[in-house]
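Engineer: below are the sequence and a predicted model; questions follow.
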Amino acid sequence: MTVFEFSLRLGTALLAGLAIGFERQWHHKTAGLRTNMLVAMGAAVFVLLSISIADVASGVDVSRITAQVVTGVGFLGAGIIFREGSNVHGLTSAATVWCSAAIGCLAATGMYMETLVASVFVIFINSLLMPLDKWLNNRK
């Protein structure tokens, strides 16, 4: 992989994390701009590393590192969730961080259109469905 391709894929992951994180920060939610950018970038770096290792060594399973990204980000997301009495907060932020990692993985594999579509879907769910979510929670 060339330095340009590496930079393009990593930059795509950063931009996707930026867009998702901007929406979270705009709505004053936990795990905002920097968190989502770092998670998307970190996931992309791990996937790019596995791709680079596979290019050098034969018989390497590139999915092993990606599988560990899923596990690691799940652990990170658990730290975002907290319980206050009978209420649980942070589930959506944790799920968004998980999605940011997945989108970073997409970007790292060069799936640019898929990265865009997934990012738009996450932003749509978090921002445009918020009024519907509030309405459903407040109905009697």
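Structural biologist: Yep, it's here.
Engineer: rest of the way, CA atoms for contacts and neighbours
Structural biologist: OK.
Engineer: quick one: stretch 113-132 to chain centroid distance?
Structural biologist: Centroid separation for stretch 113-132 versus its chain: 12 Å, with CA atoms, centre = their mean, to the nearest Å.
Engineer: also this one, for the comparison:
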Amino acid sequence: METFWMELRLMQGLLAAFVLSGLIGWEREQRNRSAGLRTHILVGVSAALFVVLADTLILRFSDDAPQVRFDLVGVLGAVVSGVSFLGAGAIFSDRRGEGAKGLTTAAGLLATAGVGVACGLHLYVLATGATLLFLFTLGWLGRLVGEPLRKRPASGDQPEAE
């Protein structure tokens, strides 16, 4: 029964990642970007889960085998690499070769993973502060530089990546 309560406590980080990542995803959804609510929640909660699992493995097995090295930093690097690979798929050049699209989407996914990692480490104030900074950057700064809001596509149309 003690294991149940411990795992429930670990779920706090995932739930916080769900809420905070959802806020970032909601902002992207309102701007009709290709990576919206569900994508950002999946990235944030996955990052939190990987950190919680790594931390749990370290705590559970570090005393059993002193010759085995556990590396939480390696897990963080793997999360960053994985999300960066995902973000790279969101970036593409326009047909005229005049620039790249999807950079903000890719950066938003990486930022969301960072929020998830912070939640996985139970750093809720840091995660909330970072989320507010990201929302300010995506929302108000986007309006300041004149980024237009996109209308919702007709049913069947695909939203464009940024």
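Structural biologist: All right, it came through fine. Predicted, not measured: the structure shown is a model, and the values here were computed from it.
Engineer: looking at the first structure, name the residue matched to Leu86 of the second structure.
Structural biologist: Leu86 of the second structure maps onto Leu76 in the first structure, with residues paired by TM-score structural alignment.
Engineer: got the buried residues for the host helix or strand of that match?
Structural biologist: Take DSSP states H and E as the rule and Leu76 of the first structure turns out to sit in helix 63-80. Neighbour-count burial for helix 63-80 of the first structure flags 65-66, 69-70, 73-74, 77, 80 (criterion: 16 or more other CA atoms under 10 Å).
Engineer: kindly report the same for stretch 129-141 of the second structure.
Structural biologist: For stretch 129-141 of the second structure, the neighbour count (16+ other CA under 10 Å) marks 130-131, 134-135, 138-139 as buried.
Engineer: as TSV, these with distance to Ala111 of the second structure and secondary structure would be great.
Structural biologist: Shown next, in TSV, are these (distance: CA to CA, whole Å; DSSP: H, G, I helix; E, B strand; the rest coil):
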residue	distance to Ala111 of the second structure	secondary structure
Ala130	8	helix
Thr131	8	helix
Phe134	8	helix
Leu135	10	helix
Leu138	11	helix
Gly139	14	coil
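Engineer: distance of the spatially most central residue of the second structure from His122 of the second structure?
Structural biologist: Central residue of the second structure (CA atoms, centre = their mean): Thr112, 2.4 Å from the mean position. Plainly put, Thr112 of the second structure is 15 Å away from His122 of the second structure if you go by CA to CA, to the nearest Å.
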